[in-house]
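In: Below are the sequence and a predicted model for it; my questions follow.
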Amino acid sequence: MSIFAVGDLQGCYRELLRLLDRIAFDPARDHLWCVGDLVNRGPESLAVLRFVHGLGEQAITVLGNHDLHLLALAQGNQRHARQSNLDEILRAPDRDELLHWLRHRPLLHHDAHLGFTMIHAGLPPQWSLTEARQYARELELVLRGPGYRDFLLQMYGNKPKRWTPALTGIERLRFITNALTRLRFCEPDGALALSEKGEPGSQAAGRRPWFRMPNRRTRDERIIFGHWSTIGYLAEHNVWGLDSGCLWGGALTAIRLDDPDAITPIQLACAGYREPGAHA
């Protein structure tokens, strides 16, 4: 059995199949970890969603911001609707089954045996892994519970920027959502700098990538993430970034996790379906 993690797919179905063929992925034996953003902007989001759903327990995917956007759009939240190409999913005969499955995916996956944690975007420096798992679980319970529609209708927004355990209600849930699915840079005090979307070095003075914050409490944890296509494949101390911009003409990247002492990227060059530019 092999365990592979793959970067943001965003509807790049053909590239996914080609990469899985290259790594000789066997769906009867191997496991696939997806860092989120299965859908949106690419050409075949419905096919990707059906494929990963069809892998059953052989696939683990965490929710990304575009996956949450699909869920929000399905509930009538039209904010950012013009930036989407998700109508095929919303009109599909198996729409309800797929959206129910997606809504029950985790925000954070931790495998104690492998010693890896997977998220979509980032972790605020003030959170320990234990706390991050707790907060992710809080949001998961809301998404899987009877109040999920109310949350999805109020999900968008950049505030609050600073974490305190005293946060409650939608402000608490929105901060957790933004950290796990949108974070790239932090302010010096650990606040979320959500307006920054470029590569490291393009940010305002004092801001740092979340994984380079000097006081980050998860610096000894092995973390896999996506979301940040402008940095490409990243391998720093205990951190692996897998979004290498397949959608934008970069590459689709996979790594094998069951041999952590010999992690090397396996990459498939992509033609690209969108012109690079500012994107959430």
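Out: Received, thanks. Numbering: from 1, shown residues only.
In: use CA for all of it now, contacts and neighbours both
Out: Will do.
In: Number of residues surrounding the closest residue to residue 73 other than its chain neighbours?
Out: Of all residues not flanking residue 73 in the chain, residue 81 sits nearest, at 7.0 Å (C-alpha to C-alpha, 6 or more residues apart in numbering). Close neighbours of residue 81, defined as other C-alpha atoms under 10 Å, add up to 14.
In: Equivalent analysis for residue 224, please.
Out: With other C-alpha under 10 Å as criterion, residue 224 counts 27.
In: and what of the one 10 residues further on?
Out: Close neighbours of residue 234, defined as other C-alpha under 10 Å, add up to 17.
In: Roughly how far does it sit from residue 7?
Out: 11 Å (C-alpha to C-alpha, to the nearest Å).
In: joint contacts of these two?
Out: With contacts taken as C-alpha atoms under 8 Å, 6 or more residues apart in numbering, the residues that reach both residue 234 and residue 7 are 241, 242.
In: what's the longest strand along the chain in contact with?
Out: Ranked by residue count, the top strand of the chain under DSSP state E comes out as strand 251-256. Residues outside strand 251-256 that contact it (C-alpha under 8 Å, 6+ apart) are 2-9, 15-16, 19, 233, 242-246, 263-270.
In: These in strands, which ones?
Out: Among the contacts of strand 251-256, the members falling in strands (DSSP E) are 3, 4, 5, 6, 266, 267, 268, 269.
In: As JSON lines, those with distance to residue 63 and neighbour count would be great.
Out: Shown next, in JSON lines, are the ones in strands among the contacts of strand 251-256 (distance: C-alpha to C-alpha, whole Å; neighbours: other C-alpha atoms under 10 Å):
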{"residue": "3", "distance to residue 63": "19", "neighbour count": "18"}
{"residue": "4", "distance to residue 63": "17", "neighbour count": "19"}
{"residue": "5", "distance to residue 63": "14", "neighbour count": "22"}
{"residue": "6", "distance to residue 63": "14", "neighbour count": "29"}
{"residue": "266", "distance to residue 63": "23", "neighbour count": "16"}
{"residue": "267", "distance to residue 63": "22", "neighbour count": "20"}
{"residue": "268", "distance to residue 63": "23", "neighbour count": "19"}
{"residue": "269", "distance to residue 63": "24", "neighbour count": "15"}
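In: which two in those are spaced the farthest apart?
Out: With C-alpha to C-alpha as the measure, no two of those lie farther apart than 3 and 269, at 21.4 Å.
In: where along the stretch 151-280 of the chain do the helices fall?
Out: 169-182 (DSSP state H, counting those that start in this stretch).
In: this is the comparison structure:
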Amino acid sequence: MTDYAIGDIQGCYDRLREVLDKVSFSPSRDRLWVAGDLINRGPSSLETLRFIEQMGESAQVVLGNHDLHLLAVAIGGHQPRKKDTFADILDAPDHDRLVDWLRQQRLCIHDKKRNLVMAHAGIPHIWSVKQAVSLAQEVESVIRSRQAEEYFTHMYGNEPDRWSKKLEGAERWRVVTNYFTRMRFIDEHGALELSSKEGVDTAPEGYAPWFEFPREDDVRIVFGHWAALEGETGQDRFIGLDTGCVWGGALTIMNLDTGEKLHCDC
């Protein structure tokens, strides 16, 4: 069995199949770790979601901001945005099953044997791996519960911009979600700056990419979300896999044990 991780697919179903063929991927033999943003902006969100859902336990998935946005529309009463391309999911006869499956996915996956964590945007230096997993599980349980409508109704927003254990309810859920799914630049105290989306050299004053702050552990972190990085973090332990497929870049897949990367141009 081989475990592969893949960056943001965003509904680029044909490119997904192409890159899987390049590694001779078989769900009966291998596992695919998906770093979030399975859907949206690309042309085939429904096909992509169905394909990964049908992999069963051969797919290890963390939720990205676009996946949560779909759930916010489906559950939280929000309206789709002009650039959204997931109407096919909302109109599909298996809509309820797909939405329920998406709700069961995680925000953070910790592989202790590999000393590796996967989260869509990464993990801030202010959290240990144990704390990150605990906070992820806390929000995951809300998404799967009867509180899901409340969560998605109040999910959007940039405040609070910094984690505090004193936070409760919607504010607590929101900031945890923002770290896992929207984070790029933060400051030394962990405060989020969520308006800047370009490369590392565009950090606002007082902020830096989250992976440039020292951590007390040596865990490897696999993430997506930040297409402007083009997969380059400058540090082997921080592995960016979003190489901008939906923006005309590439879709990247990596062998989790060897570190070998393959891609298909988009």
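Out: Nice, thanks for sending it over. The model shown is predicted, which means the values in this text are computed figures rather than measured ones.
In: Fetch the TM-score of the aligned pair.
Out: The TM-score (TM-score structural alignment, normalised by the length of structure 2) is 0.96; 265 aligned residues with a C-alpha RMSD of 1.2 Å.
In: ok, average deviation of the longest strand of structure 1 from structure 2?
Out: After superposition onto structure 2, strand 251-256 of structure 1 lies on average 0.5 Å away from the residues it aligns with, using mean C-alpha distance after the TM-score superposition for structure 1.
In: starting at the chain centroid, how far to that strand?
Out: Remark: strand 251-256 of structure 1 is offset 14 Å from the chain centroid, using C-alpha atoms, centre = their mean, to the nearest Å.
In: still on that earlier bit, how close does the residue nearest to residue 73 of structure 1 sit to residue 69 of structure 1?
Out: From residue 81 of structure 1 to residue 69 of structure 1 the distance is 9 Å (C-alpha to C-alpha).
In: repeat for residue 241 of structure 1
Out: Counting by C-alpha to C-alpha, the gap from residue 241 of structure 1 to residue 69 of structure 1 is 22 Å.
In: Also residue 30 of structure 1?
Out: 29 Å.
In: Could you report the neighbour count for residue 253 of structure 2?
Out: 26.
In: Now it: closest residue in space, sequence neighbours ignored.
Out: residue 6 (4.4 Å).
In: contacting residues for that neighbour?
Out: Residue 6 of structure 2 is in contact with 32, 33, 34, 35, 241, 251, 252, 253, 254, counting by C-alpha under 8 Å, 6+ apart.
In: unless I'm mixing things up, the fourth one is touching residue 7, no?
Out: To tie it back to what came earlier, the one meant is residue 35 of structure 2. Yes: using C-alpha atoms under 8 Å, residue 35 of structure 2 is in contact with residue 7, at 5.4 Å.
In: and for these two, which residues touch both?
Out: 223, 224, 241.
In: what residue of structure 1 matches up with the first one?
Out: In structure 1, the position corresponding to residue 223 of structure 2 is occupied by residue 225, as judged by TM-score structural alignment.
In: ditto for residue 75 of structure 2
Out: Aligned counterpart of residue 75 of structure 2 in structure 1: residue 75 (TM-score structural alignment).
In: Is the residue positioned nearest the centre of structure 1 in a helix, a strand, or coil?
Out: Taking C-alpha atoms, centre = their mean, the centroid of structure 1 lies closest to residue 120, which sits 2.4 Å from it. Put simply, residue 120 of structure 1 is coil when judged by DSSP: H, G, I helix; E, B strand; the rest coil.
In: ok so, going back, report how many residues lie close to the match of residue 223 of structure 2.
Out: 29.
In: cool, residue 166 of structure 2 as well?
Out: Neighbour count for residue 166 of structure 2, taken as other C-alpha under 10 Å: 6.
In: Residue 255 of structure 1 too?
Out: So residue 255 of structure 1, with other C-alpha under 10 Å, has 23 neighbours.
In: Map it onto structure 2.
Out: Using TM-score structural alignment, residue 255 of structure 1 sits opposite residue 254 in structure 2.
In: Which of the contacts of residue 6 of structure 2 sits closest to residue 41 of structure 2?
Out: residue 251 (14.2 Å).
In: Tell me how far the closest one lies from residue 23 of structure 2.
Out: With C-alpha to C-alpha as the criterion, residue 251 of structure 2 and residue 23 of structure 2 are 13 Å apart.
In: between the two, who's got more neighbours?
Out: Per other C-alpha under 10 Å, whichever of residue 251 of structure 2 and residue 23 has more neighbours is residue 251, with 26 against 16.
In: Distance of the more buried one relative to residue 74 of structure 2?
Out: The value you get for residue 251 of structure 2 to residue 74 of structure 2, if C-alpha to C-alpha is used, is 27 Å.
In: now swap in residue 197 of structure 2 and tell me
Out: Distance from residue 197 of structure 2 to residue 74 of structure 2, by C-alpha to C-alpha: 26 Å.
In: Tell me the residue in structure 2 aligned with residue 267 of structure 1.
Out: Taking TM-score structural alignment for the superposition, residue 267 of structure 1 sits opposite residue 263 in structure 2.
In: how about that match, what does it touch?
Out: For residue 263 of structure 2, the contacting residues are 19, 250, 251, 252, 253, by C-alpha under 8 Å, 6+ apart.
In: For these, which pairs are in contact in structure 1 too?
Out: Counting by both residues aligned by TM-score structural alignment, their matches' C-alpha atoms under 8 Å, the members of the contacts of residue 263 of structure 2 that carry over to structure 1 are 19, 250, 251, 252, 253.
In: Go ahead and confirm residue 235 of structure 1 touches residue 241.
Out: Yes: using C-alpha under 8 Å, residue 235 of structure 1 is in contact with residue 241, at 6.5 Å.
In: which of those two has more neighbours?
Out: Shown here are residue 235 of structure 1 and residue 241; by other C-alpha under 10 Å, residue 241 has more neighbours (24 against 14).
In: Now check structure 2 for the residue matching that one.
Out: So residue 241 of structure 1 corresponds to residue 240, using TM-score structural alignment.
In: Excluding chain neighbours, what is closest to that match?
Out: That would be residue 231: by C-alpha to C-alpha, 6+ apart, it lies 4.5 Å from residue 240 of structure 2.
In: Which residue numbers in structure 2 does stretch 120-138 of structure 1 align to?
Out: Taking TM-score structural alignment, stretch 120-138 of structure 1 hits residues 120-138 over in structure 2.
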